[in-house]
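Enquirer: A predicted structure for the sequence below; I have some questions about it.
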Amino acid sequence: MSDMDLHIVLVEPEIPQNTGNIARTCGALGADLHLVHPLGFSTSDRYLKRAGLDYWHLLKVHHHDSLQAFLNDYGNENLYFVSKKAPLRYDHISYPDRLFLLFGKETAGLPEELLRKHRDTTVRIPMVAEARSLNLSNAVAIMAYEVHRQHDFPGLMEKGGLV
């Protein structure tokens, strides 16, 4: 078991395939997945299940009625917010062993008031100015693996099976 305690928080996700892919990434990393309602799909959605493949048993999924409910429960934790509006690059932060990475919904991102309030822990992934955004599941993968990289990939398989 690793010392890493990573939590991926999706605030009002809208696309089931993204959430399924993110669940698969969380399963591969041993990260918890938090889904902040309302969701833009049913958790029984076949696209959600298909995208997550058979990884659902590898992770804990937590449901929260609203962003405020999540913040009431976890607001004193190490929260990091991911947004293209952030002043800090994601790779310029040293992440703690236990943290929560928050991502906004695909069409709107996270509320700007929340980002301003947490300016020092709001990070961005660089991209060309003309790009509106990265795919949510890609952004989660970039961030989650950066956190693990900084901690030397604790608890993850060290070697492949190629002989």
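Expert: Perfect, I can see it now.
Enquirer: from now on I want contacts and neighbour counts done on CA atoms only, so please keep to that.
Expert: Will do.
Enquirer: mind listing the strands for this structure?
Expert: Chain-ordered strands for the chain, with DSSP state E as the definition, fall at 5-11, 32-36, 61-64, 79-82, 88-89, 98-103, 122-124.
Enquirer: against that first model, consider the following:
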Amino acid sequence: MRITLFEPDIAGNVGTILRTAACFGVPVDLIEPMGFPWGDRALRRAGMDYTAAGDVTRHVDWAAFTARRAPPSARLVLATTRGAVDLWDARFEPDDVLVFGSEGAGVPDHVHEAADLRVRIPIRPGFRSLNVAISAGIILAEALRQTRESST
């Protein structure tokens, strides 16, 4: 299981996701460009000292990420408000790569089309979306719950 952030805009969200991933032992891929300089104080503040304990790989762009994806056969699971499958109906696999778009723009169509599974978190009508760091935590927790149950 991995988390991938596509061109994230907000350092605080990235720091929070890095902290969450470090706590669960999940590697993180960051696809650039990012909307802030790497090492920004907000990133360190949100991630606290957990970011140093995390497994983070930076990629210069989507093409570089897809060329180095490990394992290459892993499914891309995209979190999206345009998703076709409610989170509660999605079935996760241990090698899934959980992809989250930028806070301002999400992901472009070519990334959306590359996804093997598109997942949405069901929320109340009239609400647009959740914060990306919250979404990442919710989806990661469900994915880990499912894959840990299936491995026992």
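Expert: In hand now; what should we look at? Since the model is a prediction, treat every value here as computed from it, not as a measurement.
Enquirer: could I get the TM-score for this pair?
Expert: Their TM-score after superposition, calculated using TM-score structural alignment, normalised by the length of the second structure, is reported as 0.89; 148 aligned residues with a CA RMSD of 1.8 Å.
Enquirer: mind putting the strands of the first structure into TSV with mean neighbour count?
Expert: What follows is the strands of the first structure, written out as TSV (neighbours: other CA atoms under 10 Å):
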stretch	mean neighbour count
strand 5-11	23
strand 32-36	22
strand 61-64	16
strand 79-82	22
strand 88-89	17
strand 98-103	20
strand 122-124	23
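Enquirer: need the ones you listed in a markdown table with distance to residue 110 of the first structure, can you?
Expert: Conversion of the strands of the first structure to a markdown table gives the following (distance: least, CA to CA, whole Å):
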| stretch | distance to residue 110 of the first structure |
| --- | --- |
| strand 5-11 | 7 |
| strand 32-36 | 12 |
| strand 61-64 | 16 |
| strand 79-82 | 8 |
| strand 88-89 | 16 |
| strand 98-103 | 7 |
| strand 122-124 | 10 |
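Enquirer: determine which of those strands approaches residue 136 of the first structure most closely.
Expert: strand 98-103 (7.8 Å; CA to CA).
Enquirer: what's in contact with the closest one?
Expert: Defining contact as CA atoms under 8 Å, 6 or more residues apart in numbering, one finds that strand 98-103 of the first structure is touched by 4-11, 77-83, 109-110, 136, 140, 143.
Enquirer: quick revisit: so which of the strands of the first structure is nearest residue 24 of the first structure?
Expert: In terms of CA to CA, the element of the strands of the first structure nearest to residue 24 of the first structure is strand 32-36, at 10.1 Å.
Enquirer: average offset between the closest one and the second structure?
Expert: Taking mean CA distance after the TM-score superposition for the first structure, the mean distance separating strand 32-36 of the first structure from the aligned residues in the second structure is 0.6 Å.
Enquirer: just give me how far that strand sits from the chain centre.
Expert: 8 Å (CA atoms, centre = their mean, to the nearest Å).
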